[in-house]
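Trainee: Return atomic coordinates for the entry below.
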Amino acid sequence: MKKLPRRFYDRDTTQVAQDLLGKLLVRRSDGLTRVGRIVEVEAYLGPHDLAAHTSKGLTARTRAMFGPPGHAYVYLIYGMHHCMNVVTEADGTGAAVLLRAIEPVRNIAGKTSGPGLLCKAMGVTMQEYGHDLCSRDFYIAEDPAAAPPAIVARPRVGVDYAGEWAAKPLRFYIEGNRYISKK
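Mentor: Now for the predicted structure:
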């Protein structure tokens, strides 16, 4: 598996989101390598995007999202579920891509359709906050056997509070994949 280079993440967030589909999320821990194919994502475009956590500015919580591209922004939702984003664009931009669902490839048990379930299956917790996704133990890689996926664009899930930003088609998934979190 060929790990994605930093320059992959240092691009337009919407493009990175679509290009992440079909890539492999790889996590090595406790002598086990877990691998899942990314099948659903959402793009969050920075402080002007009212659905993005960075719309409230730079805080202790959002610091990683404003950091350099190719790092993990992990947060806790409802006090119990971890969610993982991939930081995109230049340092200071505040943009990222939420990983919503993966298709199990190797050593993954349990459901993976939804950002909290994805993190649970991959063992992602707040310890991965700010983690460099160009590392050897937790990264995203090309799938040499994958064909370019047919991509569907829809509005993001659960961001009704964001006004006009709620309706923007910034959720992307692989058409027909049975692991997506919501039709």
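
Trainee: switch to C-alpha atoms for all contacts and neighbour counts from now on
Mentor: OK.

Trainee: the strands in this structure, which residues?
Mentor: 24-29, 32-44, 72-77, 81-88, 95-106, 138-141, 151-154, 171-174 (DSSP state E).

Trainee: Could you check the angle the fifth one makes with strand 32-44?
Mentor: Spelled out, that is strand 95-106. 150 degrees (axes from the mean of the first three to the mean of the last three Cα atoms, to 10 degrees).

Trainee: Buried residues of strand 95-106, list them for me.
Mentor: Counting neighbours by 16 or more other Cα atoms under 10 Å, one finds that the buried residues in strand 95-106 are 95, 96, 97, 98, 99, 100, 101, 102, 103, 104.

Trainee: ok, back up a step: compare the strands of the chain and give me the one nearest residue 131.
Mentor: Proximity to residue 131 (Cα to Cα) singles out strand 72-77 among the strands of the chain, at 5.2 Å.

Trainee: And the contacts of the closest one?
Mentor: Residues outside strand 72-77 that contact it (Cα atoms under 8 Å, 6 or more residues apart in numbering) are 61-62, 64-65, 82-87, 96, 125-126, 128-133.

Trainee: try stretch 103-115
Mentor: By Cα under 8 Å, 6+ apart, stretch 103-115 touches 32-39, 82-84, 98-102, 117-119, 121-122, 179-181.

Trainee: do the same with stretch 28-43
Mentor: By Cα under 8 Å, 6+ apart, the list of residues contacting stretch 28-43 reads 13-14, 17-18, 20-27, 95-108, 122, 137-138, 156, 170-174, 177, 179-181.

Trainee: can you check stretch 49-59 too?
Mentor: 44-48, 62, 65-66, 94-95, 159, 161-163, 165-166.

Trainee: Just the buried ones from the residues you listed?
Mentor: Applying 16+ other Cα under 10 Å to these flags 44, 45, 46, 47, 62, 65, 66, 94, 95, 165, 166 as buried.

Trainee: which residue packs closest to the second one, ignoring adjacent ones?
Mentor: Pointing back at residue 45 there. Spatial nearest neighbour of residue 45, excluding adjacent residues (Cα to Cα, 6 or more residues apart in numbering): residue 95 at 4.7 Å.

Trainee: One more, so I can put them side by side:
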Amino acid sequence: MVITQDLPATWEKLPAAFYERTDVVTIARELIGKILATRFDGKLTAGRIVETESYNGVVDKASHASGGRRTNRTEIMYENGGVAYVYLCYGIHQLFNVVTNVKDTPHAVLIRALEPVAGIEQMLLRSFKAVHGFDLTRGPGNVSKALGIRTHHTGVDLRGDEMFIVDDGFSYAASLVIATPRIGVDYAGEDALLPYRFVVKGNPYVSGKKLKG
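Mentor: The predicted structure follows:
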């Protein structure tokens, strides 16, 4: 489906089939280079995804659904893929995740960083920043702040008009997309070492320590 109106004609919303696949790690890898966009009150903000982390449901000790845990907060993870899961971290940061797989399989992908492509002035206003620096959308808390994403957006259909992810035909060279362990999940023991994080090598918006080599 091609999005028209005030959006570029090359932008196509990702279909349900993209999100409902069984391999969350593959989905996290393939989200790199796609564009995450919001359009609240007619204001479009968007950025190209340059960092993701995958969370592999009940068997993943780093996942909110580890061991089949179900709470009011995480119940959305058990829905069909293609909806938003937004949670509060440290009582401050609102973190946006893409729910994947099918009903009752709680997979999710955390969007950790974007490279802005539209609505930078609006992003700056939301982020209380005067100047566009790389920290505008570096790190998952800053992503949500810049795009206006809040916890009440949990459950929003990512094929709708308020929040959506599109493919505009662009892709990074395979050599630039690097798999690494996830950030801040030391509590997960051996699962903390899994190469479930994907980044665009050398991109200044990517969070965490710079990759060597």
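
Trainee: Which position in structure 2 pairs with the residue nearest to residue 45 of structure 1?
Mentor: In structure 2, residue 95 of structure 1 lines up with residue 107, judged by TM-score structural alignment.

Trainee: That match against residue 56, yeah?
Mentor: Yes: here residue 107 of structure 2 reaches residue 56: they are 5.2 Å apart, a contact under Cα atoms under 8 Å.

Trainee: Spit out the residues that contact the two alike.
Mentor: Contacts common to residue 107 of structure 2 and residue 56, judged by Cα under 8 Å, 6+ apart, are residue 24.

Trainee: how much space between residue 137 of structure 1 and residue 93 of structure 1?
Mentor: 26 Å (Cα to Cα, to the nearest Å).

Trainee: Contacts only, for the residue nearest to residue 45 of structure 1.
Mentor: Counting by Cα under 8 Å, 6+ apart, residue 95 of structure 1 has contacts 13, 43-47, 52, 54, 65-66, 87-89.

Trainee: hmm, try it at 10 Å
Mentor: Contact analysis of residue 95 of structure 1 by Cα atoms under 10 Å, 6 or more residues apart in numbering lists 12-14, 43-49, 52-55, 65-67, 69, 85-89.

Trainee: Residue 35 of structure 2 now?
Mentor: 11-14, 46-50, 114-117, 164-168, 170.

Trainee: give me that answer again for 8 Å
Mentor: 46, 47, 48, 49, 165, 166, 167, 168.

Trainee: before we move on, the earlier item: can you lay out the strands of structure 1 as JSON lines showing distance to residue 8 of structure 1?
Mentor: Formatted as JSON lines, the strands of structure 1 follow (distance: least, Cα to Cα, whole Å):
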{"stretch": "strand 24-29", "distance to residue 8 of structure 1": "14"}
{"stretch": "strand 32-44", "distance to residue 8 of structure 1": "15"}
{"stretch": "strand 72-77", "distance to residue 8 of structure 1": "14"}
{"stretch": "strand 81-88", "distance to residue 8 of structure 1": "9"}
{"stretch": "strand 95-106", "distance to residue 8 of structure 1": "13"}
{"stretch": "strand 138-141", "distance to residue 8 of structure 1": "10"}
{"stretch": "strand 151-154", "distance to residue 8 of structure 1": "19"}
{"stretch": "strand 171-174", "distance to residue 8 of structure 1": "18"}
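
Trainee: Am I right that residue 167 of structure 2 is in contact with residue 14?
Mentor: Yes: using Cα under 8 Å, residue 167 of structure 2 is in contact with residue 14, at 6.6 Å.

Trainee: For the residue most central in space within structure 1, which non-adjacent residue is closest in space?
Mentor: Note on structure 1: the residue nearest the mean C-alpha position is residue 99, at 2.7 Å, using Cα atoms, centre = their mean. Nearest residue to residue 99 of structure 1, sequence neighbours excluded (Cα to Cα, 6+ apart): residue 41, at 4.7 Å.

Trainee: How much space separates the equivalent of the one you found over in structure 2 from residue 126 of structure 2?
Mentor: Counting by TM-score structural alignment, residue 41 of structure 1 corresponds to residue 52 in structure 2. Using Cα to Cα, we find residue 52 of structure 2 at a distance of 22 Å from residue 126 of structure 2.

Trainee: Compare these two (neighbour count), which wins?
Mentor: Just comparing residue 52 of structure 2 and residue 126: by other Cα atoms under 10 Å the higher neighbour count belongs to residue 52, 29 against 16.

Trainee: Please determine how far that one is located from residue 125 of structure 2.
Mentor: From residue 52 of structure 2 to residue 125 of structure 2 the distance is 25 Å (Cα to Cα).

Trainee: Please apply the same query to residue 174 of structure 2.
Mentor: 35 Å.

Trainee: what's the burial count for residue 1 of structure 1?
Mentor: With other Cα under 10 Å as criterion, residue 1 of structure 1 counts 10.

Trainee: In contact with it, which residues?
Mentor: 141, 142, 143, 144.

Trainee: how does it look with 10 Å?
Mentor: Residue 1 of structure 1 neighbours (Cα under 10 Å, 6+ apart): 24, 26, 140, 141, 142, 143, 144.

Trainee: with those in mind, which one is nearest to residue 152 of structure 1?
Mentor: Distances from residue 152 of structure 1 to the contacts of residue 1 of structure 1, taken by Cα to Cα, are shortest for residue 24, at 18.8 Å.

Trainee: how about the nearest residue to that closest one, chain neighbours excluded?
Mentor: Per Cα to Cα, 6+ apart, closest to residue 24 of structure 1 is residue 37, 4.5 Å.
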